[in-house]
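Visitor: need coordinates for the below:
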Amino acid sequence: MTQEHFQEGTGGRLPWRLGTVASDGRPVTVVETAGTLYLLEELIARTGTPAPAQTAVRDVIEQWDTWRPILTKLAGSSAAARPLERDRLDWLPAIPNPGKIVCVGVNYRDHLAEMGSGAVRPERPFAFIKPRNTLLGHRQTLWLPPVTRKVDWEAELAIIIGRKAFQVAAQDAWNVVAGYCPFNDISARDWISDLVPGLGQDWILHKSFDGFGPLGPLITPAEFVRDPQDLAIRLSVNGEVRQDSSTANMVFDIASVIEYFSSVMTLMPGDIIATGTPAGVGHGRGEYLKDGDRISLSIECLGELDTLVRRR
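Guide: Modelled structure (predicted):
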């Protein structure tokens, strides 16, 4: 996990991240600090730190201002708890139950070109919604649906909203961000070739199959990301790099996207915004995911999200 751009907070506080794993058949929150993972509940119990009773990641995000100092204190006291073996964890989506997942389409200049849009810059962000059934955890298996043969990858930076936001100006948008996380917006490209007369493409269903939204492994708080608008973003399939870009190449930057979406809908703590993908998707070269493929998506300082692809 690359540490560049992953910075200490003021006063030299230890940086920390949040994620979700399965333990005894239930989702539990893990905290990473100094490269080591701990159970949040155990950290609280071992240190005797007062904390809210609800410790799921979404609960933490919904009380973000309350939890941030608690988590900072716990990160500094982590030696009191047992470290977890990262490779033996059963990872779940970093936040398994977001309120909504709002996505930006064609938001990188190079991706506009490869998808046939040329140099035409959209006047405003193009949006669609993905349902929660799409979410998949780190190292979980993406099962290819039998009704599609053109399943594609899309490496994206996800924004995790931390405060209620409606009609937020771009200059204030950073105040509503809790953190960031790698996200893979899987798409069924053969579903977009069938145009419905008078309606066009079906942008919802071709993005909405079960497992079409790997998210994780961890959420990095915004305060520990020096510049989210200048992060390397890469995706490889079976070790071969397919996407290699930077969040600096977005058409609409993070602040503009939050301003635009919040002008239409109220963004709530625990909501996710996926910010679009750069060039290098399979559809541009006629290459699609197949049984046995391994996808690795990395974003500078945010970590690496791995997915195994299988077909029944």
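Visitor: going by C-alpha atoms from here, please, whenever you check contacts or count neighbours.
Guide: Fine.
Visitor: my understanding was that residue 189 contacts residue 206; is that so?
Guide: Yes. Counting by Cα atoms under 8 Å, residue 206 is a contact partner of residue 189 at 7.0 Å.
Visitor: and residue 49, how far from residue 61?
Guide: For residue 49, the distance to residue 61 equals 18 Å [Cα to Cα, to the nearest Å].
Visitor: to compare against the first, here's another:
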Amino acid sequence: MTAFAIASLLLDGEVVPAVIRDELVYDIRTALPAVARTADLFGDWDRNLDLLADHLDRGAAPAGGIETLLADRRGRMLPPVQPVGPVIAAGANYREHIIQMSVAHGLGSDGASPQQLRAEAAAEMDERIRTGDPYIWTGLASAVSGARDDVVLPDVGHDVDWEIELGVYLGRTAHRVGADDALRHVAGYTIVNDLTVRSLVPRNDMAKIGTDWFRAKNQPGFFPTGPWLVPARFVPDPGALAMRLRLNGEVMQDSSSADLAFDVPALISYASSVAVLQPGDLLITGSPAGNGSHWGRFLTDGDVMDAEIEGLGAQRTVVRGASGELPPWQASR
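Guide: Model prediction:
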């Protein structure tokens, strides 16, 4: 079976559920008239994929090349699963990333050298992998954007950081799932850039709570997602995917999902031990080393981020400056 991907395109104001193969676009509705949106595929995911594969193999006529369609029909790439669901996000989940962040923020013993901080962080991370749990938080659907959408810097906070991540779409309901059964619940994989306002993470007014992921990560457009969903049947090993993020052409993150502390099955098992995961939920698995906090360089107006994961396509995000107008809440304080 020739590999293909699932996408959602906005063409002439209409949301089109699409199959992408060899840069050509096929309207899913010609093969599956009952599928109005890509989330409808989850009702019988494997059978629907088989039907789409058969449709393509029988010589289905494409709607056109993806770049031509987007240009001629005033189109854009939407997040691949429509409607967009919640984001279940794993933090602190790449070993080298956590070590870098600990050194960058001076997390460790008072007066420790960078080398000592690194050694402490490595020991702590290894112990957590052996005996601890993943760290999970949630993101809003309203913060999810398309793979080629611009992102506007917020008017509150500074030091906006990038984080390329492997995204996992759930295709079946998962609750109290064991790690050995977890991948059976995966529909497919995508790319997500989990943007973060570093200065909004700490809550100095509530020191015992410590961090505020809601305000730091749920700004509009802060989860560029896509360009498409690659079905799990076409991704032999999600734990061995090369991933890279460039900022203005310069490589900032260059790693592999092999550096995950808790892999995809472990994350699904843990998250489903707490909550009922639904088809269409998007699990993002953490970011590898090479964030702005490590480089001492954060996003500014005009920056261009290019993110790619092996076999999952690529996304491009242009950064736009803040509006210059405070939201009413902050303006009143």
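Visitor: now the TM-score, please.
Guide: Overlay of the two chains. TM-score (TM-score structural alignment, normalised by the length of the first structure): 0.90; 293 aligned residues with a Cα RMSD of 1.5 Å.
Visitor: quick one: the aligned partner of residue 229 of the second structure in the first structure from residue 29 of the first structure, how far?
Guide: Under the alignment (TM-score structural alignment), residue 229 of the second structure pairs with residue 219 of the first structure. Per Cα to Cα, residue 219 of the first structure is found 11 Å from residue 29 of the first structure.
Visitor: shared neighbours of these two, anything?
Guide: 18, 19 (Cα atoms under 8 Å, 6 or more residues apart in numbering).
Visitor: of the two, which one has the most company?
Guide: Neighbour count, other Cα atoms under 10 Å: between residue 219 of the first structure and residue 29, residue 219 has more, with 27 against 22.
Visitor: for residue 239 of the first structure, see how far away the more buried one is.
Guide: Distance, residue 219 of the first structure to residue 239 of the first structure, by Cα to Cα: 24 Å.
Visitor: go on, residue 125 of the first structure?
Guide: Residue 125 of the first structure sits 32 Å away from residue 239 of the first structure when distances are taken as Cα to Cα.
Visitor: could you say which helix or strand contains the residue nearest to the spatial centre of the second structure?
Guide: In the second structure, the residue lying closest to the centroid (Cα atoms, centre = their mean) is residue 192, at 2.2 Å. Assigned by DSSP states H and E, residue 192 of the second structure belongs to strand 186-193.
Visitor: I'd like to know which elements that strand is packed against.
Guide: strand 164-170, strand 223-224, strand 230-231, strand 304-309 (3 or more Cα pairs under 8 Å, 6 or more residues apart in numbering; DSSP states H and E).
Visitor: can you rerun that using 6 Å?
Guide: Judged by 3 or more Cα pairs under 6 Å, 6 or more residues apart in numbering; DSSP states H and E, the packing partners of strand 186-193 of the second structure are strand 164-170, strand 223-224, strand 230-231.
Visitor: would you verify that residue 6 of the second structure is located in a strand?
Guide: Yes. Assignment of residue 6 of the second structure by DSSP: H, G, I helix; E, B strand; the rest coil places it within a strand.
Visitor: so who does the residue mapped onto residue 152 of the first structure from the second structure touch?
Guide: Using TM-score structural alignment as the criterion, the counterpart of residue 152 of the first structure in the second structure is residue 161. By Cα atoms under 6 Å, 6 or more residues apart in numbering, the contact list for residue 161 of the second structure reads 195, 196, 292, 298.
Visitor: ok, and these in the first structure?
Guide: Retained in the first structure (both residues aligned by TM-score structural alignment, their matches' Cα atoms under 6 Å) from these: 195, 196, 292, 298.
Visitor: burial measure for the third one, as a count.
Guide: With neighbours defined by other Cα under 10 Å, the count for residue 292 of the second structure comes to 20.
Visitor: counterpart of it in the first structure?
Guide: Residue 292 of the second structure maps onto residue 282 in the first structure, with residues paired by TM-score structural alignment.
Visitor: wait, doesn't that match sit right on residue 288?
Guide: Yes. Between residue 282 of the first structure and residue 288 there is a contact at 5.4 Å, judged by Cα atoms under 6 Å.
Visitor: trace residue 314 of the second structure over to the first structure, please.
Guide: Aligned by TM-score structural alignment, residue 314 of the second structure pairs with residue 304 of the first structure.
Visitor: residue 175 of the second structure too?
Guide: Per TM-score structural alignment, the equivalent position to residue 175 of the second structure in the first structure is residue 166.
Visitor: for residue 283 of the second structure, same thing?
Guide: Under the alignment by TM-score structural alignment, residue 283 of the second structure pairs with residue 273 in the first structure.
Visitor: show me where the stretch 201-312 of the first structure has its strands.
Guide: For the stretch 201-312 of the first structure, the strands defined by DSSP state E, counting those that start in this stretch occupy 213-214, 220-221, 232-237, 240-246, 272-274, 294-299, 303-310.
Visitor: for residue 109 of the first structure, which of these is the nearest?
Guide: Closest to residue 109 of the first structure of those, according to Cα to Cα: strand 240-246, at 10.5 Å.
Visitor: please identify the buried residues of the closest one?
Guide: 242, 243, 244, 245, 246 (16 or more other Cα atoms under 10 Å).
Visitor: which bit of the second structure covers it?
Guide: Mapping strand 240-246 of the first structure onto the second structure (TM-score structural alignment) gives residues 250-256.
Visitor: what does stretch 105-112 of the first structure give?
Guide: Using TM-score structural alignment, the residues of the second structure aligned to stretch 105-112 of the first structure are 91-98.
Visitor: what's the matching stretch in contact with?
Guide: The list of residues contacting stretch 91-98 of the second structure from outside it, by Cα under 6 Å, 6+ apart, reads 135, 259, 260, 261, 286, 288, 289.
Visitor: wait, which of these is closest to residue 277 of the second structure?
Guide: Of all those, residue 135 has the smallest distance to residue 277 of the second structure: 16.1 Å, by Cα to Cα.
Visitor: alignment lookup: the closest one to the first structure.
Guide: Matched by TM-score structural alignment, residue 135 of the second structure corresponds to residue 126 in the first structure.
Visitor: ok, that match - contacts?
Guide: With Cα under 6 Å, 6+ apart, residue 126 of the first structure has these contacts: 104, 105.
Visitor: just give me the longest helix of the first structure.
Guide: If you go by DSSP state H, the first structure has its longest helix at helix 64-76.
Visitor: if you could redo that for the second structure, that was the one I meant.
Guide: Longest helix of the second structure, by residue count under DSSP H: helix 114-131.
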